[in-house]
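[1] give the three-dimensional model of this entry:
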Amino acid sequence: MNDASAPRSGLFPFAETASAWLSQLSTVSPIMVELETAVGAVIAAPASSARAIPAEDLAALDGWAMKSSDLVTASAYAPAMLTSLPSFVAVGDAMPDTCDCVVEQKFVSIEGPLAEVRISAAPSDGVLRAGDDVADGALLFRAGDLIGDTMVGLGLALGLTHLSIRRPDVLVIDVTDEKERGPSTAVVCALIREAGGQVMLDRASRSVDSLTARLKAAEADLVVTIGATGGGKDDVAADALRQAGALAAHRLAIRPGTTTALGRVGKMSVIALPGRTPDAFAIALVLLLPALRRLTGTKEPESRSLTLKRKIASQIGFAELALFERAGSACDPIAVGHLPLSALARCDAWALVEAASEGFASGSAIDAWALGG
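    I've put the predicted structure just below:
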């Protein structure tokens, strides 16, 4: 990717620029890992059971193992009298070969060589049949799903030991003024992990040489810098990206996040996010998360059509992020273009108003994506 000249307006059109940058990202190769280490990764290939669980019929309760055909008419008023004593089984015991049900102790009385049973039973009553938990070859996990702690526990219980995953390495370079990890970096790192990325955190001072050196030394599937993207004397992100590799675009026609820069260093794609938390959050939604979906091979989440309670006004020429509070199938716009921190805390849905749009009238439908589950 060669350095690009800025348009006459000084701003790169968001949709076209984003599409060109994203198109250079490829899905990372899958790796096979132990299941316990797969938490937070994206499943690369469907995982199926290698055997039926349980492998044989087991008792599902403590009681007497019997043949249901011997108990068809048994009741408290007309007990079944068995001349052959049944076997007692505890939960998890293998069922005797000739038995297909388990009767609770309170319904059975043993008198010498006889057993009195005061209840009827059907085949499989009180029994966990072979393959009831999972059939041989049954699908356990789907490709593209993010694996969490609960899934790992279930997988181990079902006999799964290894899993094919994709977990792209994402180098995050903090170039903010914060002495420690700032709020923007914390938010971006959390979003990366939630999308299946492996975060590697680094820092650079606000100098071209420092950030250039970090970029040249980087080894990752994607590099994200945070801060120093503006036009001030110590806003060095664009110059450092140009010196380390190639600057594709700096200053996009999107609000918030106008000062974002995009480029490449060697084979690595680089996105330079603004240091302000609302700007970094917005560009993470519309550019960073789509980049991670390309790297992990996952699909874009489905949008939902919501009815606007109030109109949205947007300036033609700028794509603008809109945040909403949902109320059933309706939504209340709480911020457009400028995103106060309070709006970030309250919102549970978002949409991108395209640059060619003047907005949406009250009562019209808008396609929005959920936030926070």
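[2] going forward, measure contacts between C-alpha atoms and count neighbours the same way
    OK.
[3] so A345 is in which element?
    helix 341-346 (DSSP states H and E).
[4] correction: the previous question concerned A249.
    strand 246-250.
[5] for that strand, which helices and strands make contact with it?
    helix 237-244, strand 261-265 (3 or more C-alpha pairs under 8 Å, 6 or more residues apart in numbering; DSSP states H and E).
[6] hmm, D125 is touching E104, no?
    No. D125 lies out of contact with E104 (C-alpha atoms under 8 Å); the separation is 10.2 Å.
[7] surely I173 is in a strand?
    Yes. Applying DSSP: H, G, I helix; E, B strand; the rest coil, one finds I173 inside a strand.
[8] report the contact partners of it.
    With contact taken as C-alpha atoms under 8 Å, 6 or more residues apart in numbering, I173 is in contact with L201, D202, R203, A204, R214, V223, V224, T225, I226.
[9] list only buried entries from those residues.
    Buried members of the contacts of I173, scored by 16 or more other C-alpha atoms under 10 Å, are R203, A204, R214, V223, V224, T225, I226.
[10] look up how far L292 lies from the closest residue to the first one other than its chain neighbours.
    If I follow you right, that is R203. Leaving aside its sequence neighbours, R203 sits nearest to D174 (C-alpha to C-alpha, 6 or more residues apart in numbering; 4.6 Å). Relative to L292, D174 is positioned 19 Å away (C-alpha to C-alpha, to the nearest Å).
[11] circling back: got JSON lines for the buried ones among the contacts of I173, with distance to K67 too?
    Putting those into JSON lines (distance: C-alpha to C-alpha, whole Å) gives the following:
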{"residue": "R203", "distance to K67": "71"}
{"residue": "A204", "distance to K67": "74"}
{"residue": "R214", "distance to K67": "73"}
{"residue": "V223", "distance to K67": "66"}
{"residue": "V224", "distance to K67": "66"}
{"residue": "T225", "distance to K67": "70"}
{"residue": "I226", "distance to K67": "70"}
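[12] to compare against the first, here's the next sequence to fold:
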Amino acid sequence: MPESAVSGSAERRSVAEHAEAVRSMLAGLPAAKGSERLPLMAALGRALAVDVVAPGHLPPFANSQMDGYAVRSADLPDGGARLRVAAPIPAGIAPPELLPGTAAPIMTGAMMPRGADAVVPIERAVPDRFPEPGADAVVELPATPAGSYVRPAGSDIAAGALAFAAGTTLGPGQLGLLAALGITEVDVRRPLQVLLVTTGDEVVEPGTELPPGKIHDANGTLLEAAMLQAGLLVTRSAISSDDPAVLRGLLRGRSAGTELIVTTGGVSKGAYEVVRQAMAEEPVQFLSVAMQPGGPQGIGTFDGVPFLGFPGNPVSCLVSFEMFLRPALSAVLGTPAPRPAPRARLTESLSSPAGKHQVRRASLLPDGRVRLEGGPGSHLVHALASANALVHVPADVTELEAGAEVEVWML
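    Below you'll find the model as predicted:
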């Protein structure tokens, strides 16, 4: 067994230390991944590969913020004035110049005419309604400073300004801005390609009959779904037996584009820990993280490919993904977006083991409180399925009363 694996087997880390180790291991991936150009909707949830600069002003022209009258502010002294009503300006046309002594009915978003520098809202006009089309009308308007209710060209973003930096995750708001700027395609980082392997002689595929002592594989579905949600390209191998040679064969049969290997199970200190055995000649550390659930972890490389070994209990493997891999992807690749992390008050008391960061499944309620779902056990899949959040209990906290404030990660 290599020295790194020997030293790693006795190591114990804090949650923060292991999270940083995972982030550091993945830090070189963006440069190697390259990019691809996609239409806007296909880029939803992806991270920009390059900076995007605004090709033009937004809005592209000065326009009215209100339904009202476009005016020359110089025509409205302190006491206001009566002005002749000019032709109306609907949205979507290029209006003629506004002549001195006139006021043009203008709709919200319509282009300001040359010569006009302010808008008087219709509610401030006398009469407070627009005249019939073609009517020879006058309107009484109050004094109005230049710039009132006018959206200047480029007031949202100016041409040449940075719209988004490389690494920005593209959600609906970001795609909307790109569309408003007239952009139809963007360069995004290619998704990370992951090989996911479930291990264990006791595990069989869902849909098959359960012989005595066997369980259906929940981990593969849990993690593949979480990874797909996070924007990864996932290849799931067949379930590996507890034969180290079989597992090594599965890993070496991976596709050439694999950039990360994740396994579940076989990382503890038992007699049949297949992942530990299969990695005996690889620079992989197996260690204990001060976390419940999900303490046993593996990290290193297999044939030069970054490797993470998660525990085998279903809740432990998903918590490991949420605590270590997902945040590292957010930090290094720019996607997925970090989990919302509000603070909420517990509906009940809880206990947590000394020296361990406990992660409990919970539901954030409409009243802003958070209710625990099930106990701390790492096998409670039903409780996990009932939850919409994770509650964090720091390692230096052993008891919390009902009403105590906690950090919550929304799932």
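[13] kindly provide the TM-score of these chains.
    Aligned and superposed, the two chains score 0.72 in TM-score terms (TM-score structural alignment, normalised by the length of the first structure); 359 aligned residues with a C-alpha RMSD of 4.5 Å.
[14] other SSEs contacting the helix holding A345 of the first structure?
    helix 277-283, strand 319-327.
[15] I271 of the first structure: which of those is closest?
    Set against I271 of the first structure and scored by C-alpha to C-alpha, these come closest in helix 277-283, at 9.5 Å.
[16] that closest one vs the second structure, average distance?
    Once fitted to the second structure, helix 277-283 of the first structure is off its aligned match by 1.5 Å on average (mean C-alpha distance after the TM-score superposition for the first structure).
[17] before we move on, the earlier item: other residues contacting the helix holding A345 of the first structure?
    Contacts of helix 341-346 of the first structure (C-alpha under 8 Å, 6+ apart): T277, P278, L323, E325, I334, A335.
[18] just the buried subset of these, please.
    The buried subset of the contacts of helix 341-346 of the first structure - by 16+ other C-alpha under 10 Å - is T277, P278, L323, E325, I334, A335.
[19] of those residues, closest to G63 of the first structure?
    E325 (54.7 Å).
[20] tell me the contacts of that closest one?
    E325 of the first structure neighbours (C-alpha under 8 Å, 6+ apart): C331, D332, P333, I334, R346, C347, D348, A349.
[21] count of neighbours near the first one?
    What that stands for is C331 of the first structure. For C331 of the first structure, the neighbour count with other C-alpha atoms under 10 Å is 24.
[22] secondary structure element for it?
    strand 330-336.
[23] for the helix holding A345 of the first structure, buried residues please.
    So, applying 16+ other C-alpha under 10 Å, buried residues of helix 341-346 of the first structure: A343, L344.
[24] run the angle between the helix or strand following that helix and strand 330-336 for me.
    Later in the chain than helix 341-346 of the first structure, the nearest helix or strand by DSSP H and E is strand 349-353. Counting by axes from the mean of the first three to the mean of the last three C-alpha atoms, to 10 degrees, strand 349-353 of the first structure lies at 60 degrees to strand 330-336.
[25] ok, average deviation of strand 349-353 of the first structure from the second structure?
    Mean for strand 349-353 of the first structure is 3.3 Å (mean C-alpha distance after the TM-score superposition for the first structure).
[26] can you tell me what sits against that strand?
    Under C-alpha under 8 Å, 6+ apart, the answer for strand 349-353 of the first structure is 286, 314, 319-326, 359, 366-371.
[27] please redo it, this time with the cut-off set to 10 Å
    By C-alpha atoms under 10 Å, 6 or more residues apart in numbering, the residues outside strand 349-353 of the first structure that reach it are 254-255, 282, 285-286, 303-304, 306, 312-316, 318-326, 331-333, 335-337, 359-360, 366-373.
[28] I'd like the helices and strands packed on helix 341-346 of the first structure as CSV, with distance to A121 of the first structure appended.
    Below are these laid out as CSV (distance: least, C-alpha to C-alpha, whole Å):
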stretch, distance to A121 of the first structure
helix 277-283, 61
strand 319-327, 50
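[29] quick one: closest of the ones you listed to V108 of the first structure.
    Closest among these, using C-alpha to C-alpha: strand 319-327, at 56.8 Å.
[30] what angle do the closest one and strand 330-336 make?
    Using the same axes, to 10 degrees: strand 319-327 of the first structure against strand 330-336 is 140 degrees.
[31] buried ones in strand 319-327 of the first structure?
    A319, E320, L321, A322, L323, F324, E325, R326.
[32] likewise for stretch 67-82 of the first structure?
    Neighbour-count burial for stretch 67-82 of the first structure [16+ other C-alpha under 10 Å]: K67, S68, L71, A74, P79, A80, M81, L82.
[33] cool, and stretch 345-361 of the second structure?
    Those would be R345, L346, T347, L350, S352, P353, K356, H357, Q358, V359, R360, R361, for stretch 345-361 of the second structure by 16+ other C-alpha under 10 Å.
[34] mind putting those in CSV, distance to A91 of the second structure included?
    As requested, those are exported to CSV (distance: C-alpha to C-alpha, whole Å):
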residue, distance to A91 of the second structure
R345, 50
L346, 52
T347, 53
L350, 60
S352, 62
P353, 65
K356, 62
H357, 58
Q358, 57
V359, 54
R360, 54
R361, 52
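[35] looking at these, spot the one nearest A135 of the second structure.
    Among those, and counting by C-alpha to C-alpha, the member closest to A135 of the second structure is R345, at 64.0 Å.
[36] A strand includes the closest one, no?
    Yes. Checked against three-state DSSP, R345 of the second structure lies within a strand.
[37] I figured it hits A362, correct?
    No. If you go by C-alpha atoms under 10 Å, R345 of the second structure and A362 don't touch, sitting 11.6 Å apart.
[38] which neighbours do the two share?
    Common neighbours of R345 of the second structure and A362 (C-alpha under 10 Å, 6+ apart) are V370, R371, V408.
[39] how near is the first one to L350 of the second structure?
    Distance of V370 of the second structure to L350 of the second structure, given as C-alpha to C-alpha: 12 Å.
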